[in-house]
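Enquirer: Give me coordinates for this.
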Amino acid sequence: MHNESVLHAMRSETSMVDFPGRMSALFFTSGCNFRCGYCHNPDLLAGGDKCYTWDELGEILQRFRKQWVRAAAITGGEPTIHAALPDTIAFLKKHGFAVKLDSNGSRPDMLERLLPELDYVAMDLKCSLDSYPALTGWKDVEAIRRSLRLIQSSARDYEFRTTLLETLHTNEELHDCGKLIQGAKLLVLQPFVPHENLPAIALRTQPRTRPSRLQEAADILCGYVQKVVVRGE
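Expert: Have a look, this model is predicted:
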């Protein structure tokens, strides 16, 4: 086992929204291999920060257990870039917690290793594969394709999710996204929300995604997947 967990921070309050159908603890890893201009956790991009020791994490889990919490969601940053992630998930499971993982899908080998232990996976489908390098800085688009297929074929439960930018997600772009996840169980659409500390300065003043555009996108994508849900209208 590694000397410490990969968990860098947490939300002190119990979450009712980060693990579908469960009250959960929400934990954050630091460091990310993407550079999305609309990232809402830019403080976590660089990585290298101290993480909870196993003793510290055990105490945190005990506090959540006293609040009747039996589930944990891990987000980032990008959790799968950390070699100690399997140890961290095993520790959570040993303490009786169901585990949900949020991922950008860039590390399919790690994802394949983890899937048997995960109760829920949420993977971001950022855009069409052709658009990934410009939007995220990530060029290995075949890794994204492989992760999408792994989750559809092997995850216990899952969702894909897309943050809709009206300047990027044209109807053609949406059709290309839909083809990537043909037959998937669930796709979640969420609005782009401008914020003063977004990495891309130009996006800080771009309008929030209109509800009408979210619905138009849902109408297009429902032809490809079993269910489309719009969150955060």
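
Enquirer: can we go C-alpha only for contacts and neighbour counts from here?
Expert: Fine.

Enquirer: quick one: secondary structure of residue 14?
Expert: With DSSP: H, G, I helix; E, B strand; the rest coil as the basis, the three-state label of residue 14 is strand.

Enquirer: Another sequence for comparison is provided below:
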Amino acid sequence: MPSTPVVCAAASLRPIKVGGVAPFTATDFPGALAAVVFVQGCPWRCGYCHNTHLQPRTRAGAVPWTDVMRLLARRTGLIDAVVFSGGEPTADPALGPAIGDVRALGFKVGLHSAGTHPRRFAQLLPLLDWVGLDIKAPFTDYERVTRVRDSGTSARRSLEALLASDVDYECRTTAHPALLSETDLLVLARTLANLGVKKYALQLFRKQGSRDAQLNAISLAGYPSESVLDEMRGRFLSFDVRRG
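Expert: A predicted model of the protein is given here:
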């Protein structure tokens, strides 16, 4: 029997630039089996980034969007959702049409983002079922992590748009003592709680995949202290610590 043709709105415009696809994951969309589409491009240069190969945008992308759609069509009935990750998915102007293509297949859609492009992020929220938003640092100290001036303004605007929506979400922060002191963590927790964040996760730095020799050389033993974690935990409806 011939396969059903796959219509790709995203391919009829400027194609989304895909760096790779993970056909199955049980951890990237809460409570759902999903595939992950990794989108090329990110304007920030965080030292702990595990996907530095996705920061540049190549001319054509590594995987044609039509090929991605054919793969996802074959996953219908096997997975529940598709997550756009990166890189930074909102850096790609074709993300909206790509999300529309995925929804047309019947999948829920998730987004992993750092909020680099707040206007596009806000426009996409009505198309999303879940968002994992990376919060890098206290908003006035973002450059310490991203190495880009005024990046905290974009992140805060994206967070405010997310909290004003009805989209399910998780905010999460990667913690390393060279980038975020325990005082920084407490300041950030208070700030997020005061803004209305209910679901928050602290992800402790992992060496695997990081190309930053200075960060890799520093021990995380005893960081953060249990007293700091307890204080942070008390500020959120849901708080998780991920150690690797």
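
Enquirer: TM-score for these two?
Expert: Once the chains are overlaid, their TM-score stands at 0.90 when taken by TM-score structural alignment, normalised by the length of structure 1; 229 aligned residues with a C-alpha RMSD of 2.0 Å.

Enquirer: Give the next helix or strand downstream of the longest helix along structure 1.
Expert: Of all the segments of type helix in structure 1, defined by DSSP state H, the longest one is helix 141-154. Next helix or strand after helix 141-154 of structure 1 toward the C-terminus (DSSP states H and E): strand 158-164.

Enquirer: Mind giving me the packing neighbours of that next one?
Expert: Counting contacts by 3 or more C-alpha pairs under 8 Å, 6 or more residues apart in numbering; DSSP states H and E, strand 158-164 of structure 1 is packed against strand 120-124, strand 187-191.

Enquirer: and the last one, which stretch of structure 2?
Expert: By that I understand strand 187-191 of structure 1. Strand 187-191 of structure 1 corresponds to residues 200-204 of structure 2 when matched by TM-score structural alignment.

Enquirer: what's in contact with the matching stretch?
Expert: Residues from elsewhere that reach stretch 200-204 of structure 2 (C-alpha atoms under 8 Å, 6 or more residues apart in numbering): 170-176, 236, 238-244.

Enquirer: Ok, stretch 166-181 of structure 1 next?
Expert: So stretch 166-181 of structure 1 is contacted by 125, 127-129, 145, 148-149, 209, 213, 217, 220-221, 223-225 (C-alpha under 8 Å, 6+ apart).

Enquirer: And for stretch 106-120 of structure 1?
Expert: Here stretch 106-120 of structure 1 makes contact (C-alpha under 8 Å, 6+ apart) with 19, 80-81, 86, 89-90, 98-101, 105, 140, 143-144, 146-147, 150-151, 154-158.

Enquirer: What is the end-to-end distance of it?
Expert: With C-alpha to C-alpha, to the nearest Å as the measure, stretch 106-120 of structure 1 spans 17 Å from end to end.

Enquirer: residues in contact with the counterpart of residue 143 of structure 1 in structure 2?
Expert: Structural alignment (TM-score structural alignment) places residue 143 of structure 1 against residue 154 in structure 2. Residue 154 of structure 2 is in contact with 115, 116, 117, 118, counting by C-alpha under 8 Å, 6+ apart.

Enquirer: If you rank those residues by neighbours, which is first?
Expert: Counting neighbours by other C-alpha atoms under 10 Å, residue 115 leads the contacts of residue 154 of structure 2 with 28 neighbours.

Enquirer: Aligned to that residue, what sits in structure 1?
Expert: Alignment note (TM-score structural alignment): residue 115 of structure 2 maps to residue 105 of structure 1.

Enquirer: What helix or strand is that match located in?
Expert: Using DSSP H and E, residue 105 of structure 1 sits in no helix or strand.

Enquirer: Against residue 10 of structure 1, how distant is the nearest residue to residue 98 of structure 1 once chain neighbours are set aside?
Expert: Nearest non-adjacent residue to residue 98 of structure 1, counting by C-alpha to C-alpha, 6 or more residues apart in numbering: residue 71, 4.4 Å away. As judged by C-alpha to C-alpha, residue 71 of structure 1 and residue 10 of structure 1 stand 13 Å apart.

Enquirer: what is in contact with the two at once?
Expert: Counting by C-alpha under 8 Å, 6+ apart, the shared contacts of residue 71 of structure 1 and residue 10 are residue 25.

Enquirer: These two: who's more crowded?
Expert: Of the pair residue 71 of structure 1 and residue 10, residue 71 is the one with more neighbours under other C-alpha under 10 Å, namely 25 against 16.

Enquirer: Aligned against structure 2, show me the partner of that one.
Expert: Aligning on TM-score structural alignment places residue 71 of structure 1 opposite residue 81 in structure 2.
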